[in-house]
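Provided below for reference: sequence and predicted model.
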Amino acid sequence: MTFESLPSDFFHLEASLSPVELDKLMELRTYLETEIKPVINDHWDRAEFPKALVKGLADTKLIGMAWPETEPFPTTAVFRGWVALELARIDASVATYVGVQNGLAMGSLGVCGSDEQRTYWLPKMHTGEIVGSFGLTEPLSGSDSAQGLRTTATRDGDEWILNGSKRWIGNATWSDICVVWAKDTADGQVKGFIVPTNTPGYVATKIERKQSLRIVQNADITLTDVRVPEANRLQKANSFADTATVLRLTRAEVAWAAVGIAVGAYEAALAYAKERIQFGKPIASHQMVQDLLVKSLGNITSSLSLVLETSRMQDAGKMKDEHAALAKAVATARMRESVAWCREILGGNGIVLDYDVARFFADAEAIYSYEGTREMNTLIVGRAITGHAAFV
């Protein structure tokens, strides 16, 4: 398959990928542009996830790449980053679905699951037979999850009883399992549990009236005396430090997705500027429009360089929390800036779905906040460079 660099990849950074990786990325790009892009605005407008496309996404073999039980070929964090960018440049909600399934849900099992749990669950999630969600955030606990988690887990013989609530849980209205994080009432430590969503006492209610990531089926979850067997407790999750390991692995990919959103908005704005005629010529020939395009491209290029180096450090085993945090904080801030400039280029057409930019503009707000707000990531980096924690 012939590979063509994106117009937003101004320095051809994709060229560092191997020929096999380039072929797989082009295969994904073709699928996304032919199968998902034509229908995605309608799904966004109706706030419905295109479930019929889950099998097609799974057939790309790019779900579950990081784990020996599922990876179709040896992959790197750099390649997984490019995949996240590619998904997000078409639609942030689809990228979020994959991020939850591949990174958070499967990541929890990959990092904290026993050999038996990994062998049973990961292949089924790889094929899309099992859809997962990740239950950490709570109505009263988001950024302070490490200390403020209120959902409890109480041991009762060979079972655990879970009580509490979760909020903003992606995929949760239709997932088959949810990885629920709860505080053990015996030792006060956070532990993870694989909870089938048909378990009595588990209720997921869709969060309505969202104006960002409308396609993602976020839910409020209530857990009322939910009984989970010890066999479903993640055997290697013994404290929030283990939860943080999962989040660390996915935070860099969220930064890549932020770049992808900026890329999607930029490409749509660039195409529009070349076609839109005002005062007898394309608006792309106007100095002020070119200024907005160049500033957007500059943000994309600098952010892409940052996330690329972050993932290279991850592949080398040198990435720390502060590296992923800086990448996420900076990439999402530059994304937010860029999608606003792209919306400006389209004028009034920038607020209707027909031209795609409005969707990227709205979805950027959620990406800016989730998996660590800019403020929290700033404090993680601030602690690393000063030696002083300033979280409270």
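Okay, I see it.

C-alpha only now, for contacts and for neighbours.
Will do.

Output the contacting helices and strands for the longest helix belonging to the chain.
Longest helix in the chain, counting residues (DSSP state H): helix 240-275. Packing partners of helix 240-275 (3 or more CA pairs under 8 Å, 6 or more residues apart in numbering; DSSP states H and E): helix 77-90, helix 92-98, helix 106-112, strand 281-282, helix 287-315, helix 321-345, helix 357-369.

Can you add distance to residue 269 and give the ones you listed back as TSV?
Putting the helices and strands packed on helix 240-275 into TSV (distance: least, CA to CA, whole Å) gives the following:
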stretch	distance to residue 269
helix 77-90	13
helix 92-98	17
helix 106-112	35
strand 281-282	12
helix 287-315	8
helix 321-345	6
helix 357-369	7
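
Out of those, which gets nearest to residue 171?
Closest approach to residue 171 among those (CA to CA): helix 92-98, 6.7 Å.

Quick one: residues in contact with the closest one.
63, 84, 87-88, 170-171, 213-216, 257, 261, 360, 363 (CA atoms under 8 Å, 6 or more residues apart in numbering).

In addition, the following structure is provided for comparison:
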Amino acid sequence: MSELHDQTLPGDGDFYQLTSLLSAEDQQILARVREFMETQVAPIINDYWVRAAFPFDLIPGIRDLNVAGLSYQGYGCAGKSALLDGFLSMEMARVDPSIATFFGVHSGLAMGSIYLCGSEDQKQRWLPPMARFETIGAFGLTEPDVGSGVAGGLATTARREGDTWVLNGQKKWIGNATFADITIIWARDEADGQVKGFIVEKGTPGFATEKLEDKIALRVVQNALITLTDCRVDDEHRLKNARTFRDTAAVLRMTRAGVAWQAVGCARGAYENALAYAKTRQQFGRPIGRFQLVQDLLVRMLGNITASACMVAQLSQMQDAGRMSDEHASLAKAFCTVRMRETVGYARELMGGNGILLEHNVGRFVADAEAIYSYEGTREINSLIVGRAITGFSAFV
């Protein structure tokens, strides 16, 4: 299998050959992911998107890629770089953002919560089966009435009674939660007002999920409304190193970088489909790719993708060096999602009416971009995080 940066195909959105930053071994891992996404996911995903269903038959193939928790050291994980992990997120999203989101929730948010905030015993217990996809994870932070304001106080509460914690409240938009084996629930401790994390297993009394219907984006992702009614978990299920919202934020900082990579992948998928279309679609007796205005749209798209890809590549290298802060991840998430939204719009424009048909794929990227634009912090919230860093003034209400 050839190295990705040697392919130099005209339709490849890696115009500056950024995959050359990876070792030959890591490029082979990425190539396996690309092959799986293009041969196993691409042919079936539109059907699942229409039905808002999840392709569970794909999970064994994803497992066999051996990339869950890719950048974590030990516990059955590969211990690779954040840079490779970012490229992986992009590679998945360029074929389907829903599968990239499923993977990101499990590998990044759920596994990441245990990896960063769990005790050694908890890591040993949960991470190896999660790396093997024997245990699927979800991450419950957002609430029906609390989205961007979670740092200011969660409505979901945790009350300690001896060696047991009693959880009450609701979580909304929780990806994977309808079928996950475990869900990380973040709740406010009634005793000290601090945010703490809990591992809640499927089937725990008082834990109920309801699938969110009628989404227009990421329809393959199974989002749920979770209701916790006197849901009891023992203290062994409390994440031992999650003591305040700062610990929660450490997980979000790591995964927010991954969402920026997903935005690049979503934009790139739309561009590559639009470019292929421009080479074959005939108007006035010639391919539309021969017309100046069409080429202008393609170059605008490629410029957005290349600028965003360069940004996230540097971001991940800073993460590998231990130099990535909240504001660095937030700037990338805000910038890349804006450029993604613009790019998928250009792709849809290039394709005319065909741009809204799923058979040409671009319509799916246009819709899915709306979810990526909002989750893991809106543009406005991420802008305020960066603004606080560069001015020294907090403009949060």
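Ah, there it is. Fair warning: this is a prediction, and the values are worked out from it, not measured in the lab.

which one of the contacts of helix 92-98 of structure 1 sits closest to residue 120 of structure 1?
Of all the contacts of helix 92-98 of structure 1, the one with the least separation from residue 120 of structure 1 (CA to CA) is residue 63, at 15.9 Å.

looking at it, the closest one is touching residue 102, isn't it?
Yes - here residue 63 of structure 1 reaches residue 102: they are 5.6 Å apart, a contact under CA atoms under 8 Å.

Spit out the residues that contact these two alike.
With CA under 8 Å, 6+ apart, residue 63 of structure 1 and residue 102 have common neighbours residue 126.

ok so, going back, what comes up buried for the longest helix of structure 1?
240, 242-243, 245-270, 272-273 (16 or more other CA atoms under 10 Å).

equivalent range in structure 2 for that helix?
Under TM-score structural alignment, the match for helix 240-275 of structure 1 in structure 2 covers residues 245-280.

Does residue 211 of structure 1 touch residue 362 like I think?
Yes - here residue 211 of structure 1 reaches residue 362: they are 6.7 Å apart, a contact under CA under 8 Å.

Between those two, which is the more surrounded one?
Neighbour count, other CA atoms under 10 Å: between residue 211 of structure 1 and residue 362, residue 362 has more, with 19 against 15.

How much space separates the more buried one from residue 352 of structure 1?
As judged by CA to CA, to the nearest Å, residue 362 of structure 1 and residue 352 of structure 1 stand 11 Å apart.

with the contacts of helix 92-98 of structure 1 in mind, which one is nearest to residue 71 of structure 1?
residue 63 (8.0 Å).

Next, count neighbours for that closest one.
Burial of residue 63 of structure 1 is recorded as 27 neighbouring residues (other CA under 10 Å).

what do you get for residue 282 of structure 2?
13.

which ones are touching it?
residue 288.

State the distance from the alignment partner in structure 1 of residue 44 of structure 2 to residue 297 of structure 1.
Using TM-score structural alignment, the partner of residue 44 of structure 2 in structure 1 is residue 39. Computed as CA to CA, the residue 39 of structure 1 to residue 297 of structure 1 distance reads 27 Å.

quick one: which of the two has more around it?
residue 297 (21 against 12).

what's the spacing between the aligned partner of that one in structure 2 and residue 342 of structure 2?
For residue 297 of structure 1, the aligned residue in structure 2 is residue 302 (criterion: TM-score structural alignment). In this structure, residue 302 of structure 2 and residue 342 of structure 2 are 11 Å apart, going by CA to CA.

what's the answer for residue 203 of structure 2, then?
Counting by CA to CA, the gap from residue 203 of structure 2 to residue 342 of structure 2 is 42 Å.

Comparing these two, which residue is more hemmed in?
Legend: neighbour count by other CA under 10 Å for residue 203 of structure 2 and residue 342, higher for residue 342 (17 against 10).

What's the more buried one aligned with over in structure 1?
Using TM-score structural alignment, residue 342 of structure 2 pairs with residue 337 in structure 1.

show me what contacts its match?
residue 296.

count of neighbours near the nearest residue to residue 50 of structure 1 once chain neighbours are set aside?
Distances taken as CA to CA, 6 or more residues apart in numbering put residue 43 closest to residue 50 of structure 1, at 6.7 Å, once the chain neighbours are dropped. Using other CA under 10 Å, residue 43 of structure 1 has 14 neighbouring residues.
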